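Asker: after the sequence you'll find the predicted model.
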Amino acid sequence: MADNDAPIRLALVDDHRMLLGALTEWIRSAAMDIRMVLAVTTWPELLTSPEFPVDVVLLDLDLKDGIPVSLKISTLKTAGVKTVVMSTYSEPNVVREALGAGALGYLVKSEDADMIVEAIRAARRGEQYISAELDLAINSGDVGGVPKLSAQERRVMALYGGGEPVKSVAYQLGISEETAKSYLKRIREKYRVAGYDVGTKVALRKRAIADGILIQDDSPQLM
């Protein structure tokens, strides 16, 4: 596998050529730490490419080739490749199947491009990243419980709840200010569905302390 300081070698598999082209160009121009080495429309093209294995595969769930997504994900995992799955829909059972098979990310295709990039980076770190919309769908029974936050969401909540402005949060985590705002939006939405209003910075800070993400001496728990 590539060194963590090296560019992320990414492969994209999607049978919608327009989306394939658009994502390829956007990632190449906007994410300097990601190198798109392969963009193909079928599963066999991925496996037979001389560029394979890569670091991360962004995989379209809807390839309609009759091959179970669980088999694809386990094949990639065996090859040491991290998988982020994309789909046009968010049926909870399908989400659970993909995650159960070892996918580290699951996104709907309507997700902001910035967040797709963050999902790729999270997968490279071995961290799970699920679209906020999908997380709410698969954990809809968790109302009243503590929302499931990703490692990066916990870092954002710790820093922001600890008093840092959004710009500083973004700088410390090496992400854009817009991406930091997107994380805060996701965090607030997850807590809203769980029955907690963290719409203000004060409310978010209190919740971070209550959930052990922040301790009262203002020191964020970034683990």
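Answerer: Perfect, thanks for sending it.
Asker: C-alpha only now, for contacts and for neighbours.
Answerer: OK.
Asker: hmm, Val117 and Ala31 touching each other?
Answerer: Yes: with contacts defined as C-alpha atoms under 8 Å, Ala31 counts as touching Val117 at a distance of 7.3 Å.
Asker: of these two, who's got more company?
Answerer: Val117 (18 against 15; other C-alpha atoms under 10 Å).
Asker: another structure for you, compare them:
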Amino acid sequence: MTILIVDDHSAIRRGVRAILESHLGFAVVGEAGTGAEAIDLAGLHQPDVAVIDYSLPVMNGSQLTRRIREASPRTEVLVFTMHESEALVREVLGAGARGYLLKSDADQQLIAAVDALSRRQPYFTGRVNQTLLAHFLAHPREGSEPDTLTAREREVVRLIAEGLSSREVSETLAISLKTVETHRSSAMHKLGLSTTAALVRYAVRNKLVEP
């Protein structure tokens, strides 16, 4: 059973690899530190399971889940994160992931999670509402974000949530003020939000910024 590991911290990748390769029959066929590398490796190796960190630079776990599934439709995705968030569970389920594992549970549950996904069975840990989980497994598109934000939209949302003005965001990202406003408006439209306060709450809830 082949596995792809995706995390931007090499120490975490080594730890995950050591746990997985201690299990007879598991073979890690690739490691990636970025979403782009992960997509290439998924297309090349067509792994049975991809274990991916949610909080990657440039591309988040939901975006990467979709891209991996496009590159390798047979690959099941396990989102591996330190964040226990109902909003993230909704998001990754909507993107097509079949598993959600907290990093704090890795020693005890990583092998079981990967084994379950390899058998096309879902695996979720943490205080995940079981009713929510059952509903989303039956109706994966209902209640997910209308559209996944682009990497640039997420950057703009994060900076606005951190208190920067549109002009300061423009200077920070070296893009025009008009482009900032375009990304901001697009993000708010996709998320169905109408105020900056709601945008900040979204950013905090989805771990784009610390509360």
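Answerer: On my side now, so go ahead. Being a predicted model, the structure only gives us computed values, none of them experimental.
Asker: tell me the residue in the second structure aligned with Arg96 of the first structure.
Answerer: Per TM-score structural alignment, the equivalent position to Arg96 of the first structure in the second structure is Arg90.
Asker: most residues in a single helix of the second structure, which one?
Answerer: If you go by DSSP state H, the second structure has its longest helix at helix 177-191.
Asker: gap between the residue minimising distance to the centre of the second structure and Ala106 of the second structure?
Answerer: With distances taken as C-alpha atoms, centre = their mean, Gly61 lies nearest the centre of the second structure, 1.6 Å away. Going from Gly61 of the second structure to Ala106 of the second structure by C-alpha to C-alpha, to the nearest Å gives 18 Å.
Asker: what of Asp7 of the second structure?
Answerer: Counting by C-alpha to C-alpha, the gap from Asp7 of the second structure to Ala106 of the second structure is 14 Å.
Asker: tell me which of these two has more neighbours.
Answerer: Asp7 (25 against 17).
Asker: tell me the counterpart of the more buried one in the first structure.
Answerer: Per TM-score structural alignment, Asp7 of the second structure is aligned with Asp14.
Asker: measure its match to Ala208 of the first structure for me?
Answerer: 39 Å.
Asker: what do you get for Thr24 of the first structure?
Answerer: With distances defined as C-alpha to C-alpha, the gap from Thr24 of the first structure to Ala208 of the first structure amounts to 37 Å.
Asker: ok, back up a step: where in the first structure does the next helix or strand after the longest helix of the second structure align, residue-wise?
Answerer: Using DSSP states H and E, the next helix or strand after helix 177-191 of the second structure towards the C-terminus is helix 196-205. When the first structure is aligned by TM-score structural alignment, helix 196-205 of the second structure has no counterpart there.
Asker: Tyr183 of the first structure reaches Val156, doesn't it?
Answerer: Yes: the pair Tyr183 of the first structure / Val156 is scored as a contact, 7.1 Å apart, by C-alpha under 8 Å.
Asker: between those two, which is the more surrounded one?
Answerer: With neighbours defined as other C-alpha under 10 Å, Tyr183 of the first structure and Val156 compare such that Val156 has more, 25 against 22.
Asker: so what's the more buried one up against?
Answerer: Applying C-alpha atoms under 8 Å, 6 or more residues apart in numbering to Val156 of the first structure gives the contacts Val169, Ala180, Tyr183, Leu184.
Asker: check which helix or strand it maps to.
Answerer: Secondary-structure element containing Val156 of the first structure, defined by DSSP H and E: helix 151-161.
Asker: so that helix matches what in the second structure?
Answerer: Going by TM-score structural alignment, helix 151-161 of the first structure sits over no part of the second structure.
Asker: and that helix, how far from the chain's centre?
Answerer: Computed by C-alpha atoms, centre = their mean, to the nearest Å, the separation of helix 151-161 of the first structure from the middle of its chain amounts to 15 Å.
Asker: in that helix, what's buried?
Answerer: Within helix 151-161 of the first structure, the residues scored as buried using 16 or more other C-alpha atoms under 10 Å are Gln152, Glu153, Arg154, Arg155, Val156, Met157, Ala158, Leu159, Tyr160, Gly161.
Asker: helices along the second structure, start to end?
Answerer: 10-21, 35-45, 61-71, 86-95, 106-118, 130-138, 151-161, 166-173, 177-191, 196-205.
Asker: can you lay out those as JSON lines showing distance to Val51 of the second structure?
Answerer: Shown next, in JSON lines, are the helices of the second structure (distance: least, C-alpha to C-alpha, whole Å):
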{"stretch": "helix 10-21", "distance to Val51 of the second structure": "9"}
{"stretch": "helix 35-45", "distance to Val51 of the second structure": "10"}
{"stretch": "helix 61-71", "distance to Val51 of the second structure": "10"}
{"stretch": "helix 86-95", "distance to Val51 of the second structure": "13"}
{"stretch": "helix 106-118", "distance to Val51 of the second structure": "8"}
{"stretch": "helix 130-138", "distance to Val51 of the second structure": "19"}
{"stretch": "helix 151-161", "distance to Val51 of the second structure": "21"}
{"stretch": "helix 166-173", "distance to Val51 of the second structure": "30"}
{"stretch": "helix 177-191", "distance to Val51 of the second structure": "27"}
{"stretch": "helix 196-205", "distance to Val51 of the second structure": "23"}
